[in-house]
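Asker: Return a 3D structure for these sequence lines:
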Amino acid sequence: MYPELGQFSLILALLLAILLATVPLVGAISGRDHLQAFARPLASGLFVFVAIAFGLLTQAFVTDDFSVAYVANNSNSLLPWYYKFSAVWGGHEGSLLLWILMLAGWTLAVAVFSRRLPSVMIAQVLAVMGMVTVGFLLFILITSNPFERLLPNVPADGADLNPLLQDFGLIVHPPMLYMGYVGFSVAFAFAIAALINGRLDAAWARWSRPWTTVAWSFLTVGIALGSWWAYYELGWGGWWFWDPVENASLLPWLAGTALVHSLAVTEKRGVFKSWTVLLAIVTFALSLLGTFLVRSGVLTSVHAFASDPTRGAFLLGLLAITIVSSLTLYAFRAPVVHTRTRYGSLSREIFLLLNNVLLVAATLLVLVGTLYPLVLDYLGAGRLSIGEPFYNLTFSPLAIAVGLMLGAGIFSRWKRTDGGWLGRRLLWPAAFSLVLSCAGLLVYGGFTPWAFAGLLAAAWVTVTTLLDLWDKSGSRHGRWHGLKRQSRSYYGMVLGHLGVAMTMAGATVVSNYGVERDVRMSPGDSAEIGNLQVTFSELGQRQGANFVAQYGRFDISRDGRLIATLYPEKRQYHVQRNVMTEAGIDAGLTRDIFVALGERVGDDAWAVRIQYKPLIRWLWLGALFMAGGGALAIADRRYRIKVRSEQPATGDSRSRGQDEGVAEAL
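Answerer: I've put the predicted structure just below:
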C-alpha cells in the first residue's frame, strides 16, 4: 500500500507542478494579482507531496520491502541501517527522486525567503521552476518509477547495494552535489523572468546573487567530497581522474564561478547584463547536460547510473527544449539592453571580464574534451580516450592565468585605474610571491616549470588577498576597528580567495612532488619511500556486517621511530561477492601516507601500493574555505534590505569600498 501512496504522491506533485508552471505566469502576464498569489501555496504543496514520496521510498528501504523492484535491486537485509538510508539514492530511480526533492526544496525556499520581492517577479520565477519540475516529474513517472512492484514474485532478499557506494562519502556526496546542480535552476529562473519582463537591470542580479552563491557553495563541497571519496575508496590514491562524469560536475562549477563574478559586476555597476543572463542559462544547461551524461548510458563509469536509451532520449529532449526555448527568448530580449555605464581599459570591470573569459575558455576546454570522444564513437569514427595528460597541458595554464588575474584585480578600481599606480602597488606582492614560490621549490626538492608556476600563482593570490585585508583594516581608530567595519561579503571574498590559493598549492605540490611505489611484500618485509620505512607486520582477517575482510598491519617509521600504524583491507561482500579495496591512510595537514593492498601474488605475498602525498589535504580544505566564503557572503545584511519597488537599484548608490563580494572569490 505504501508504494502506491508514493506513486500517487508523485502524480499529485506533477499536477501541482503543472499548475505552478501556468497559473502564476498567466497572472503575471495579465496583471491579475489573485493568480500570482497562487505561486507560493502551489510551491509549498509541490514540496509536501514530493517529500511524502521520498519518505515512503525511504520507509521501503528501512523495512526491507523487497516487493519494490528498486529496493530489491539496491538493498539487502544484511545492509547496515545507515547504508539502507543512503541506498535510497544509490541507484537511478532513487537518485532522480532525490534530485526532484532538491528541486522542490529550492522552489519552496524561493517562495518562503523572497516575500519582499515584487509579486510579478516571484510569480514568474516560481513558474519557471515549476516548468523544470514538470519535466523531471514526467521523466520519473514515465521512465524511472521508483515504486514499481515485483508482485507476486517477491524475492526473499535483495541484490545488495553496490559495495562502492557502501561508504560515508557516498552518504553525503550526492545530496551536496545535487543541491549545487539543482540550485542553479534558481539563477536560471531569475534570468528567464528578467528576460520575460525585459528588465535586465541591477535589481534582478541582486535578487539572484545570493541564491547563485548558495548553489555554487554546495556544488563546491559536493565536488570536493567526490574527490575525497575517490581518493580513499577506489584504492589508487588519486584525487581527480578527469573521468567524463567528474567533468560533468566540473562544467557547471566553472560556468557558475563565472556567473557569480558577473552577477557581482551587474549588481555593482549595472554592466555585463546580457552576458550575465547568458551565463545563468548556460550554467543550468550544463547541469542538465551532466544529468544526461550520467543517466543516459552514453558513459561507462563507476559514477554512472543508467543504461536505458529511452531515458537518455527523454533527457536529451528535455535538455534541447530548455536550451532552445531559453536561447530563443534571449535572442529576442537581450539585444534591446543598453548599458550607459562607462569604464576604462584598465579597471576592475575589465579584470573581472577577463576572469570570465578565462573561466569560459576552461569550461569549453573541458566540454570539448568530454564530448569529443563520445561524438566520435557515436559517428563510428573510432574510439578516442582523452585523459589526464591532455587536461594537464591545456587546463593548467588557464587555471594559473585565472589566479594571476585574480591577484591583480584585487587592487584595481571601478571605472578606471591608473596603470602606473597599479604597477607600483603590485611590485612588492610580486617580489614576495616569487620568494615564497622559490622557497616552496627548495622545501619539496627541485624545480619544474609547472610546479613553479602553480606555487607562484598560489602565493600571488595569498599575498595580494592578505595585503588587501591589511589595507582595508586601516582606520584612524585602529586596525581592529577597521576590520569590524568590513562587510561579511568582503570577508567571504577573503575566505574564497584563500581557499583558491590553498587548492592550487595542494594540487601543484601533490602532482609534482608526490611519491609512489608498487612493491611485492609478505609479512615481515619492509620497503622504503623517501625517508620513511614501511613494514608489513601482520596479515589478519575480520568479519564485518555484510563482508569479510583480510587486512594487513603496516608500521610506518622514520629514523627508527614509529609514527603511524595502518590497516588497509581487501573486503569481499557476501551477496554480490565483490572484492573492494579499503586503503589505510595516515592523514596530516602537510602530508598523507597512503597504503593499499592490491592482489595476492603468492601464498603469503601481496602487491602493495605505498604513496606519500604532500599537501593533499589542502585540496579539500581549500574547497571548504571557498564554500565557507559563500556562506559568509550570503549572510551579508544587504540581502535582508526590503525591496520597496520594482525599480532597479543602482550600483553607484551603494558602498564601494567594502563590498567586493564573494562573487570575486575565485
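
Asker: from here on, contacts and neighbour counts on C-alpha atoms
Answerer: Fine.

Asker: Name the residues of the helix or strand hosting Pro373 that are buried.
Answerer: Element membership of Pro373 [criterion: DSSP states H and E] is helix 348-378. By neighbour count, with 16 or more other Cα atoms under 10 Å as the criterion, the buried positions of helix 348-378 are 348-356, 358-363, 365-367, 369-370, 373-374.

Asker: Stretch 98-112 too?
Answerer: 98-111.

Asker: and what of stretch 536-546?
Answerer: When neighbours are counted by 16+ other Cα under 10 Å, the buried residues of stretch 536-546 are found to be Phe536, Leu539, Asn546.

Asker: With secondary structure as extra columns, can I get those in CSV?
Answerer: CSV is the format used below for those (DSSP: H, G, I helix; E, B strand; the rest coil):
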residue, secondary structure
Phe536, strand
Leu539, strand
Asn546, coil
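
Asker: ok, so of the residues you listed, who is nearest Leu151?
Answerer: For the buried residues of stretch 536-546, the closest approach to Leu151 (Cα to Cα) belongs to Asn546, at 26.8 Å.

Asker: Just to check, the closest one is in contact with Ser77?
Answerer: No. Taking contacts as Cα atoms under 8 Å, Asn546 lies outside contact range of Ser77: 9.3 Å.

Asker: what do those two both touch?
Answerer: Taking Cα atoms under 8 Å, 6 or more residues apart in numbering as the contact rule, Asn546 and Ser77 have no neighbour in common.

Asker: any idea how far Tyr491 is from the residue lying closest to Trp460 once chain neighbours are set aside?
Answerer: Distance criterion Cα to Cα, 6 or more residues apart in numbering; nearest residue to Trp460, sequence neighbours excluded, is Ser433 at 5.1 Å. Ser433 sits 22 Å away from Tyr491 when distances are taken as Cα to Cα, to the nearest Å.

Asker: Also this sequence, please, to line up against the first:
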Amino acid sequence: MISELGHFALVLALAVAVVQAVVPLIGAQKRWSGWMAVADPAAVVQFVLIAVAFGALTWAFVTSDFSLRLVVLNSHTDKPMLYKVSGVWGNHEGSLLLWVLILAAYGSAAALFGGNLPATLKARVLSVQGMIGVAFLAFLLFTSNPFLRLAEPPLNGDDLNPLLQDPGLAFHPPFLYLGYVGLSMAFSFAVAALIEGRVDAAWARWVRPWTLAAWIFLTIGIALGSWWAYYELGWGGFWFWDPVENASFMPWLFAAALLHSAIVVEKRESLKAWTILLSILAFGFSLIGTFIVRSGVITSVHAFANDPERGVFILMILGVFMGGALTLFAARAGAMEAKGIFAMVSRESALVVNNLLLAVAAFVVFVGTIWPLVAEMLWDRKLSVGAPFFDAAFSPFMICLAVLLPIGAMMPWKRAEVGRVIRQLIPALILAVACGLLAWALETGRSAVGPVAAALGAWLVFGALTDLWARTGRGAVGGRLQRLGRLPRADWGRVTAHAGLGVTMIAVGAMNAWATEIIKVVQVGESFPLHGYEVTLNKVEQVEGPNYLSTMAEMAVRREGREVAVLYPEKRVYPVQAMPTTEAALDYGFFRDIYLVIGDPQDNGGWAIRGYWKPLANWLWIGAALMALGGLLSLSDRRYRVAAGAARRAAAPVAAE
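Answerer: As a prediction, the model looks like this:
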C-alpha cells in the first residue's frame, strides 16, 4: 500500500509539474498576477509529493519489501541499515528519484525564499524548473519506475553492489546530485533572463548564490568520490580520469567559471552574454554527465545503467533543453549589451582569462572523455584515452591558472598596473620559489612535477594571504589586524578557496611525484621495508562479517624499532553476489599515509602484498575541504542573503518581448 502511495504521488507530481511549467509562463507573458502566483504553491507541492514517493521507496528498502523489483535487485536482509538506506540511491531508478527530489527542492526553495525577485522573473524561473521536472518525472515514470511489483516475491534480495557498500559511497551521490541539479537554477535564471531580455547586476547577484551552492556541493561530492576510490579500490590512486569522474568534473569547472564571470556582470555590467552561455553550458554538462552514467555508452565502475533506450530519452532531454536554450540565446544576443568598459590590464580582463582557461580545460576533458565513443562510431576503432593524455592536455591550463590567479585577484577594477600588483606579491613569490627549491632538494632530482606543484601551490596559498592582508589598508599592524576581522565574509571565502586550490595542487604533485610502491609475496612472520618503515605480516585469518566473508591480515608497521601502527587490510567476498572486494588498511598521517593491501594466497604459502607510502595524501582532502569552506563563507555573506534589487521589488522589469 505504501509503495502504491509513492507511485501515485509521483504521477501527481508530474501533473503539478506540468501546471508549474505552463501556467506561470503564460501569466508572466500576459502580466496576469494570479497566474504567476501559481508558481510558488506548485513548486512546493511538487516537492512534497516527490518527498512522499522518496519516503515510500526508503521505507520499502528499510523493511526489505521484496515485492518491489528494485528492492530485490539492490538489497538483502543481512545488509547493514546504512546500506539499506543508501541502497535507495545505489541504483538507476532510485538515484533518478533522488535527482528529481533535489530538483524539486531547489524549485521550492526559490519559491519560498525568492520573495525579493521581480514577479515575472520569478514566475519564469520556476516555470523553467517545472519544465525540467516534467522531463525527468516522465523519464522516471515511463522508463525507470522504481515502484514496479513482482508477481512472486522471493524470500531474499540480490544485495547491493559490494563496491557501493561503503560510507564514502553512501554520501557521495547525494552531494553530487545537489551540485548537478543545483546548476539547473543557474540555467533557469539564464533562460528566464533571455525571455525577459534583461541581464543586469541584480540578475547576477540573484544567480550567484545558487551557483555557489551547487559548486560547494559538487566540490564535496567529487572529494568524497576521490577519497572512496583512494581507500576502497585498492590501487592507491585518487583520480583515474574515469568517464564518470570526468562527468562530475566538467560541470565543476564550468560552475567555477560562471561564479567568476557573474562577478564581472555584477560589478561592471560586462560579460553578460558569456555569463548566460556559461549558465547554459554548466547545466548542459550536468545533463551530459547524466547521459554518460545512465546510457551504457561508456563502461565505468560508477555507471548506474546500461540501457540504450534510456540513453536515447536522456539525449532527447538534452537536445530539447540545450537546443532550446542556445536558440533563445542566439535570438536574444542583441539584448545583452555590455555597459562597463575596462582596460586590457584590469581585474575584468583577469577574470576573462580565468574563464577562458577553465572553459577550455573543461572542453579538453570532454574531448578526452567522448573521443573513444566517437572513434568507435565513425571509424569502428576501439581507442583508450587515459591519464597520460589528460595529464599532458589538462595540466598546462591549470598551471597557467595557478600562475595568474594571485595577480588577477589583487588587480583593481577597470584599470590596473601589473607592476604595482607584482611588487605587493614579491614576498609570496620568494616563499613559493623557496618551497619549490626545497622540494627539488628533498626529492633528489627524480622529476620536476613535485617541485613545480609545490611552488605553484605555495604561490596560490601565499598569494591568497597577501591578497587578504592587502585589503586591510595601511597603518600599524594592530589596526590592520582589527580591520582583518571586519572584512566581508566573501573576501575570506575567496581567499580560503584559492588557498584550498593551492593545497590541493601541492598534494597532487607530491602524490604523483614521490609516492613509493612495493609489490611482493610475504610469508606470515616476514617483514619488508617500505620507505623507511618496516612492515611485518603477523597473521592472516578468516573473519565473518554481517553479509560477507573476509580474509583479514594483521600487519605491524614499525619505524626504528618503534611500533607506529597495526593495520588490518582485508579481502572480502559477498556470497550473495559472489563478488570480491579489496579493503585497504591505512595509517593516516599529516605528512604521509601508509597504505597496505592484501592479495591472493600464493603456491608457496605466502600472500601477495601491496604497500604504498603516500606523501601529503591528506592534504588533498584538506584542500578540497578548504575550497568548500571558502564557498560556505562566501555564501554566508550578508550580501548574498540580502539579494540585490530588493528595493526594486515594485519596479516592472524591462522586457524585450
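
Asker: Please work out the TM-score for the two chains.
Answerer: TM-score for the superposed chains, counting by TM-score structural alignment, normalised by the length of structure 2: 0.97, backed by 648 aligned residues with a Cα RMSD of 1.4 Å.

Asker: contacting residues for the most centrally placed residue in structure 1?
Answerer: Note on structure 1: the residue nearest the mean C-alpha position is Leu219, at 2.4 Å, using Cα atoms, centre = their mean. Leu219 of structure 1 is in contact with Met176, Leu177, Tyr178, Met179, Gly180, Tyr181, Trp253, counting by Cα under 8 Å, 6+ apart.

Asker: how much space is there between the residue lying closest to Met344 of structure 2 once chain neighbours are set aside and Val293 of structure 2?
Answerer: In this structure, Met344 of structure 2 finds its nearest non-sequential neighbour in Arg415, 7.7 Å apart by Cα to Cα, 6+ apart. As for Arg415 of structure 2, its distance to Val293 of structure 2 is 45 Å (criterion: Cα to Cα).

Asker: Check Tyr106 of structure 2 too.
Answerer: 22 Å.

Asker: Ok, Val374 of structure 2 next?
Answerer: If you measure Val374 of structure 2 against Val293 of structure 2 using Cα to Cα, the figure is 17 Å.

Asker: Strands along structure 1, start to end?
Answerer: Counting by DSSP state E, residue ranges of the strands within structure 1 are 515-521, 526-529, 532-543, 547-558, 561-566, 569-573, 579-582, 584-587, 591-600, 606-614.

Asker: And the first one, what's buried?
Answerer: Of the residues in strand 515-521 of structure 1, those buried under the neighbour-count criterion (16+ other Cα under 10 Å) are Glu516, Arg520, Met521.

Asker: thinking again about what came up before, so for Ser433 and Tyr491 of structure 1, which sits in the more crowded spot?
Answerer: With neighbours defined as other Cα atoms under 10 Å, Ser433 of structure 1 and Tyr491 compare such that Tyr491 has more, 25 against 21.

Asker: The more buried one contacts Ala633, correct?
Answerer: Yes. At 7.4 Å, Tyr491 of structure 1 and Ala633 qualify as touching, with contact defined as Cα under 8 Å.

Asker: Going along the chain, name the helices of the stretch 1-150 of structure 1.
Answerer: Counting by DSSP state H, counting those that start in this stretch, the segments of the stretch 1-150 of structure 1 that form helices are 2-30, 33-36, 39-62, 69-74, 81-86, 92-113, 119-143.

Asker: Include distance to Arg425 of structure 1 when you put those into a markdown table, please.
Answerer: Formatted as a markdown table, the entries for the helices of the stretch 1-150 of structure 1 read as follows, by distance: least, Cα to Cα, whole Å:
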| stretch | distance to Arg425 of structure 1 |
| --- | --- |
| helix 2-30 | 51 |
| helix 33-36 | 53 |
| helix 39-62 | 51 |
| helix 69-74 | 59 |
| helix 81-86 | 52 |
| helix 92-113 | 42 |
| helix 119-143 | 44 |
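
Asker: re earlier: tell me the residue in structure 1 aligned with the residue nearest to Met344 of structure 2.
Answerer: Using TM-score structural alignment as the criterion, Arg415 of structure 2 maps onto Arg416 of structure 1.

Asker: Isn't that match up against Thr341?
Answerer: No. When contacts are counted by Cα under 8 Å, Arg416 of structure 1 is not listed as touching Thr341 (11.9 Å).

Asker: More neighbours: which of those two?
Answerer: A side-by-side neighbour count of Arg416 of structure 1 and Thr341, using other Cα under 10 Å, places Arg416 first with 16 against 10.

Asker: Next, the contact list for that one, please.
Answerer: Tyr343, Gly344, Ser345, Leu346, Ser347, Arg348.

Asker: Can you tell me which of those residues carry over to structure 2?
Answerer: By both residues aligned by TM-score structural alignment, their matches' Cα atoms under 8 Å, the contacts of Arg416 of structure 1 still in contact after alignment to structure 2 are Tyr343, Gly344, Ser345, Leu346, Ser347, Arg348.

Asker: Which one (most neighbours) among those?
Answerer: Neighbour counts for these, by other Cα under 10 Å, peak at Arg348, which reaches 22 neighbours.

Asker: Report the contact partners of it.
Answerer: Arg348 of structure 1 makes contact with Gly409, Ile410, Ser412, Arg413, Trp414, Lys415, Arg416, Thr417, according to Cα under 8 Å, 6+ apart.

Asker: Quick one: buried ones out of the residues you listed?
Answerer: Here, 16+ other Cα under 10 Å leaves Gly409, Ile410, Ser412, Arg413, Trp414, Lys415, Arg416, Thr417 buried among the contacts of Arg348 of structure 1.

Asker: so the first one sits right up against Leu353, yeah?
Answerer: No. Contact between Gly409 of structure 1 and Leu353 fails when scored by Cα under 8 Å: they sit 10.4 Å apart.

Asker: measure Val134 of structure 1 to Val608 of structure 1 for me?
Answerer: Counting by Cα to Cα, the gap from Val134 of structure 1 to Val608 of structure 1 is 51 Å.

Asker: and the corresponding residue of structure 1 for Asn618 of structure 2, how many neighbours?
Answerer: Counting by TM-score structural alignment, Asn618 of structure 2 lines up with Arg617 in structure 1. Residues contacting Arg617 of structure 1 under the criterion other Cα under 10 Å number 21.

Asker: Surely Arg617 of structure 1 touches Ala505?
Answerer: No. Here Arg617 of structure 1 lies out of contact with Ala505, judged by Cα under 8 Å, at a distance of 10.4 Å.

Asker: From Gly450 of structure 2, how far off is the closest residue to Pro412 of structure 2 other than its chain neighbours?
Answerer: For Pro412 of structure 2, the nearest residue in space outside its immediate sequence neighbours is Arg347; the separation is 5.6 Å by Cα to Cα, 6+ apart. For Arg347 of structure 2, the distance to Gly450 of structure 2 equals 30 Å [Cα to Cα].

Asker: Thanks a lot, see you next time.
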